[in-house]
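*Asks:* Predicted structure and sequence below. I'll ask about it afterward.
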Amino acid sequence: MNYKKIDATRISISELMQPSHSNFGGKIHGGYILNLMDQIAFACASKHSETYCVTASVDTVDFLNPIEIGDLVTMKASINFVGRTSMVVGIRVESENIRTGEIKHCNSSYFTMVAKDDQGNSVEVPGLIINDNTEVKRFLKAIKRTETKKNRKQEFDSEDFSHTNYLDDLKKYRVRVELPDTY
């Protein structure tokens, strides 16, 4: 198996946000940012795997700060984790007011990408060479996110899952449960 350093596949892109990218509130549309994030995730994963990649899942998309028309948006992507055929690409989104120089962290997200051959079959990806504590932390956090996701899926997909086990948990939310007696 061959291995690649994370630095070898890091990618950064910048784009000036224009009025055509805005939503009805005058801020940059979240869907446009997600599209750019998917593009950089694809580029980073394809650079690492040296093949075509598809998006398998997107984890933790939190829009922390709005992006304004005229801001320079910079996205930085790196491989945080590799499995046999999949890679987790970590993406950081920042916006810069080019008049004031103020930089805001707008989003961090994790895209799971799967390497494919020309027939659409999943193919093995190179391993990772981790060079510093930040890269180790990112790799371990990716493992923990995957474990949490699997555990949650097992719990909710289980044949013996019953909503009645969770009804008391709903008391802390703004919801009133009015189930028919036959339930």
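*Replies:* Okay, I see it.
*Asks:* When you work out contacts or count neighbours from here on, use the C-alpha atoms and nothing else.
*Replies:* Noted.
*Asks:* Next, the buried residues of the helix or strand containing T146.
*Replies:* Element membership of T146, judged by DSSP states H and E, is helix 133-157. Residues E135, R138, F139, A142, I143 are the ones in helix 133-157 that count as buried (16 or more other C-alpha atoms under 10 Å).
*Asks:* How about stretch 115-127?
*Replies:* Residues of stretch 115-127 classed as buried by neighbour count (16+ other C-alpha under 10 Å): A115, K116, S122, V123, E124, V125, P126, G127.
*Asks:* And for stretch 55-64?
*Replies:* Neighbour-count burial for stretch 55-64, with 16+ other C-alpha under 10 Å as criterion, is recorded at T55.
*Asks:* And for stretch 91-99?
*Replies:* By 16+ other C-alpha under 10 Å, the buried positions in stretch 91-99 come out as I91, R92, V93, E94, S95, E96, N97.
*Asks:* farthest-separated two in these?
*Replies:* Based on C-alpha to C-alpha, the longest span within these runs between I91 and N97 and measures 19.9 Å.
*Asks:* follow-up on the earlier one: please narrow the buried residues of stretch 115-127 to those residing in strands.
*Replies:* Using DSSP state E to define strands, the subset of the buried residues of stretch 115-127 located there is A115, K116, G127.
*Asks:* Spell out for me which residue occupies the centre of the chain.
*Replies:* For the chain, the residue whose C-alpha lies nearest the mean C-alpha position (C-alpha atoms, centre = their mean) is Y110; its distance is 2.3 Å.
*Asks:* so where does that residue fall, helix or strand?
*Replies:* Y110 belongs to strand 103-116 when elements are defined using DSSP H and E.
*Asks:* structure B:
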Amino acid sequence: MEHGSRDITLRFLAEPSDVNFGGKVHGGAVMKWIDLAAYACAAGWSKKYCITVYAGGIRFVAPILVGSLVEVHAQIIYTGNTSMHIGLDVRANDPKDPQQTLTTHCIVIMVAVGDDGKPTPVPQWEPTAAHDVFLRESAIRLMNMRKEIGDEMQAHVTPSNDVLSQ
């Protein structure tokens, strides 16, 4: 199965409309940029329309100021049958200063869908470099942890009869 590039970087300036009440770029704007980069990465790799099924581990490390040059780097770190796990880093800097600061990082899972709207297979990614093997193994560990968290969260979504009868 043919695939595209494993990674992509989006670059743009943070605009005044992206700023929250505290004068920094708000988290919702950053999450939108992350979702856009994850989509571009997944669609580029799979050559298919993709949907977001998970975004997690989002860490807001440092604020982004209006007027900053923002760089969102996305790369495939694991592929399932129909899913692609994408690691994302957001970095920012004053355009007059080349020193970038990591501001946010997270993992997003995208699923490729066919014309019928159902999940469809994606090209597999096999790491060769040691760091890429580490990233894939980390993605697998995180996937297993998410399953445990999902089981715990189910209690919040569907209350058990035991709790209701108390």
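*Replies:* Sure, I can see it. Because the structure is a prediction, the values reported are computed rather than measured.
*Asks:* Now compute the TM-score of the two chains, please.
*Replies:* Once superposed, chain against chain, the TM-score is 0.88 (TM-score structural alignment, normalised by the length of structure 2); 163 aligned residues with a C-alpha RMSD of 2.5 Å.
*Asks:* still on that earlier bit, touching the helix holding T146 of structure 1 from outside, list them.
*Replies:* Where contact means C-alpha atoms under 8 Å, 6 or more residues apart in numbering, the residues beyond helix 133-157 of structure 1 that reach it are N80, F81, V88, I130, F161.
*Asks:* what does stretch 93-107 of structure 1 give?
*Replies:* The set of residues external to stretch 93-107 of structure 1 that reach it, using C-alpha under 8 Å, 6+ apart, is 61-67, 70-76, 92, 108.
*Asks:* What is the corresponding segment of structure 2 for stretch 53-63 of structure 1?
*Replies:* The counterpart of stretch 53-63 of structure 1 in structure 2, using TM-score structural alignment, spans residues 50-60.
*Asks:* coming back round to it: can you state the residues of structure 2 onto which the strand holding Y110 of structure 1 aligns?
*Replies:* Taking TM-score structural alignment as the measure, structure 2 aligns residues 100-113 with strand 103-116 of structure 1.
*Asks:* Over to stretch 16-34 of structure 1?
*Replies:* In the comparison with structure 2, stretch 16-34 of structure 1 aligns to the range 13-31 (TM-score structural alignment).
*Asks:* how far does the matching stretch sit from the chain's center?
*Replies:* Stretch 13-31 of structure 2 sits 18 Å away from the centroid of its parent chain (C-alpha atoms, centre = their mean, to the nearest Å).
*Asks:* Stretch 86-102 of structure 2 too?
*Replies:* 16 Å.
*Asks:* And it, end to end?
*Replies:* With C-alpha to C-alpha, to the nearest Å as the measure, the ends of stretch 86-102 of structure 2 fall 17 Å from one another.
*Asks:* For structure 1, which segments count as helices?
*Replies:* Read by DSSP state H, structure 1 holds these helices, from start to end of the chain: 30-49, 133-157.
*Asks:* wait, the residue nearest to the centre of structure 1 sits on V58?
*Replies:* Yes - under the criterion of C-alpha atoms under 8 Å, Y110 of structure 1 lies in contact with V58, with a separation of 5.9 Å.
*Asks:* Looking at the buried residues of stretch 91-99 of structure 1, spot the one nearest F24 of structure 1.
*Replies:* Taking C-alpha to C-alpha as the measure, S95 is the one of the buried residues of stretch 91-99 of structure 1 closest to F24 of structure 1, at 19.4 Å.
*Asks:* So the closest one versus D38 of structure 1, what's the distance?
*Replies:* Look at S95 of structure 1 and D38 of structure 1: by C-alpha to C-alpha, they are 17 Å apart.
*Asks:* Identify the farthest-apart pair in the contacts of stretch 93-107 of structure 1.
*Replies:* With distance counted by C-alpha to C-alpha, no two of the contacts of stretch 93-107 of structure 1 lie farther apart than V61 and G70, which are 22.7 Å apart.
*Asks:* in stretch 15-26 of structure 1, what counts as buried?
*Replies:* For stretch 15-26 of structure 1, the buried set under the neighbour-count rule, 16+ other C-alpha under 10 Å, comprises M17, H21, S22.
*Asks:* Nearest to C44 of structure 1, out of those: which one, please.
*Replies:* Closest to C44 of structure 1, out of all of the buried residues of stretch 15-26 of structure 1 and judged by C-alpha to C-alpha, is M17, at 21.9 Å.
*Asks:* Spit out the contact partners of that closest one.
*Replies:* With contacts taken as C-alpha under 8 Å, 6+ apart, M17 of structure 1 has the following neighbours: I28, E68, I69, G70, D71, L72, V73.
*Asks:* Dump the ones in strands among the buried residues of stretch 115-127 of structure 1 to a markdown table, plus distance to E50 of structure 1.
*Replies:* What follows is these, written out as a markdown table (distance: C-alpha to C-alpha, whole Å):
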| residue | distance to E50 of structure 1 |
| --- | --- |
| A115 | 9 |
| K116 | 10 |
| G127 | 13 |
